[in-house]
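*Asks:* Got a sequence here, can you build the structure:
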Amino acid sequence: MLTIYGVYRSRASRNYWLAGELGLPFVSVPVMQARRVAEPYAADAPLNTTSPDFLSVNPTGLIPCIDDGGFVMTESLAINLYLARKHGGPLSGRTVTEEAEMLQWTMWAATEVEPHAVKIVLAFDTGIQDSEEGRSVIAKASEALARGFKRLDQHLAATGHVVGDRFTVADLNLAEVFRYAMGQPALFDAAPNVKAWLARCQARPAFKAMMETRSGELE
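*Replies:* Below you'll find the model as predicted:
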């Protein structure tokens, strides 16, 4: 049985979404980020990333991680590539070339897009988006993201998918990274193919189910 450690309001959302797409049964262990817990080290604190029980599974103290029949793995995007590869089907690569493309696009999103997009999310999460500091952070992040949006927009113009001619784990991984930038609609308006693609990804039943569970979690 697959066990996913992490609350839905975290990067674990990517793994919960993929599990839904694959129809995988799983156990969810809702480990919270320590920064969201008033006293994370208290004896009665909810399970969080500093809790000994969690650190015994993942000593890095980061979520998400999975335990797949004794195989423990971290890094949300890599976990998705692993699960797609293991269980096969249309979400996985049909050829070695497709698998390489999925890895390439995922690493690109993780290194070139997410570091900037997450700054937008954090600005809103911390409530500074309307302050001078917040506006500066968002403006710089948006400027840095424009190039990535343009690249993906041009790529999607051909087939509407990141890899091949269908929805795959590459689409899911990138959709979860680009979701972080949704607080800046101008980026999507300037990249209509990205905007339409993300809307299609988020219209999928497994995404909606994941988000419904996520919305039910405590802030």
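*Asks:* contacts, neighbours, all on C-alpha from now
*Replies:* Noted.
*Asks:* Which is the succeeding secondary structure element to the helix of greatest length in the chain?
*Replies:* Ordering each helix of the chain by length in residues (DSSP state H) puts helix 132-159 first. Reading on from helix 132-159 to the C-terminus, the next helix or strand found by DSSP states H and E is helix 169-178.
*Asks:* what's the offset of that following helix from the middle of its chain?
*Replies:* Taking Cα atoms, centre = their mean, to the nearest Å, the mean C-alpha location of helix 169-178 is offset from the chain mean by 7 Å.
*Asks:* Please provide the structure for the following sequence as well, for comparison with the first:
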Amino acid sequence: MLTIYGVHRSRASRNYWLAGELGLPFASVPVIQARRLDDPLAADASLNTRSPDFLAVNPTGLIPCIDDGGFVMTESLAINLYLARKHGGPLAGRTVTEEAEMLQWTMWAATEVEPHAVKIILALDTRVAESEQGRLAIRGAAKALKTSFQRLDAHLAATGHIVGDRFTVADLNLAEVFRYAMSEPQLFDAAPNVKAWLAACQARPAFKAMMAARLCEPE
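*Replies:* Have a look, this model is predicted:
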């Protein structure tokens, strides 16, 4: 049985979405971020990333984390590549080349896109965006993302997908990274292929189910 540690309001959302796409049975252990608690080590504190019980599973103290029949793994995007590879089907690579492309695009998103996009979502989540400093940070992040949006837009012009001619784990991984920039519509208006692609990804039933569960969680 697959166990996913982490709440939907975290990067664990990526793993919950993929599990839904694959139709995998799984157990969910809602570990929250320690920063959300006044005293994460209090006796009555919710299970969090500093809780000894969670650290015994994942000493890095980060979510998400999975336990797949005794195999413990961290890093949300890598977890998705692993689960897709293990369970196969249309979301997985059909050839070694496709698998390499999925890894390439996922690494690109993690290194070139997410560091900027996450600044936007963090500013919004912490209400820093309401300050001048926050607005400057968001504008800077959006400016830094323009080149990445242009690159992906040109790539999607051919088939509308990241790898091959179908929705794969690569689409899911990148869609979850690009979701962080959705508060900046000018980026998507300037990249219509990216805008259409993300809308198609988020129209999938498994994404909608994940987001419904996310909305049920406290902020």
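*Asks:* still on that earlier bit, could you give the residue range in structure 2 aligned to the longest helix of structure 1?
*Replies:* Helix 132-159 of structure 1 corresponds to residues 132-159 in structure 2, going by TM-score structural alignment.
*Asks:* tell me the secondary structure for the spatially closest residue to Thr49 of structure 1 that is not a sequence neighbour?
*Replies:* Distances taken as Cα to Cα, 6 or more residues apart in numbering put Gly61 closest to Thr49 of structure 1, at 5.0 Å, once the chain neighbours are dropped. Judged by DSSP: H, G, I helix; E, B strand; the rest coil, the three-state class of Gly61 of structure 1 is coil.
*Asks:* so Gly61 of structure 1 makes contact with Thr50?
*Replies:* Yes: assessed by Cα atoms under 8 Å, Gly61 of structure 1 is found in contact with Thr50 at 6.2 Å.
*Asks:* name the element the most far-flung residue of structure 1 relative to its centre belongs to?
*Replies:* Residue farthest from the centre of structure 1, counting by Cα atoms, centre = their mean, is Ala43 at 30.8 Å. Per DSSP H and E, Ala43 of structure 1 falls between elements, in no helix or strand.
*Asks:* Would you mind measuring from it to Ile120 of structure 1?
*Replies:* Separation of Ala43 of structure 1 from Ile120 of structure 1 (Cα to Cα, to the nearest Å): 34 Å.
*Asks:* try Gly148 of structure 1
*Replies:* Taking Cα to Cα, one finds Gly148 of structure 1 at 15 Å from Ile120 of structure 1.
*Asks:* Give me the more crowded residue out of the two.
*Replies:* More crowded of Gly148 of structure 1 and Ile120, by other Cα atoms under 10 Å: Ile120, with 25 against 15.
*Asks:* is it true that the more buried one touches Ile138?
*Replies:* Yes: using Cα under 8 Å as the test, Ile120 of structure 1 is close enough to Ile138 to be in contact (5.5 Å).
*Asks:* For structure 2, which segments count as helices?
*Replies:* 12-22, 52-57, 76-87, 96-108, 114-125, 132-159, 169-178, 185-189, 192-202, 205-215.
*Asks:* Give me the contact list for the fourth one.
*Replies:* Translated: helix 96-108 of structure 2. Leu77, Leu81, Ala92, Gly93, Ile162, Val163, Gly164, Val169, Ala170, Asn173, Leu174 (Cα atoms under 8 Å, 6 or more residues apart in numbering).
*Asks:* let's go with 7 Å and repeat that
*Replies:* Helix 96-108 of structure 2 has contacts (Cα atoms under 7 Å, 6 or more residues apart in numbering) with Gly93, Val163, Ala170, Asn173, Leu174.
*Asks:* ok now do Met1 of structure 1, which residues does it touch?
*Replies:* Pro25, Phe26, Asp68, Gly69 are the contacts of Met1 of structure 1 under Cα under 7 Å, 6+ apart.
*Asks:* count of residues packed around the last one?
*Replies:* Other residues lying near Gly69 of structure 1 total 9 when counted by other Cα under 10 Å.
*Asks:* give the contact list for it.
*Replies:* With Cα under 7 Å, 6+ apart, Gly69 of structure 1 has these contacts: Met1, Leu2.
*Asks:* Run through the residues that contact the residue lying closest to Leu24 of structure 2 once chain neighbours are set aside.
*Replies:* Excluding its sequence neighbours, the residue lying closest to Leu24 of structure 2 (Cα to Cα, 6+ apart) is Leu2, at 8.0 Å. Leu2 of structure 2 sits next to Pro25, Phe26, Ala27, Asp67, Asp68, Gly69 when contact means Cα under 7 Å, 6+ apart.
*Asks:* All good on my end, thank you.
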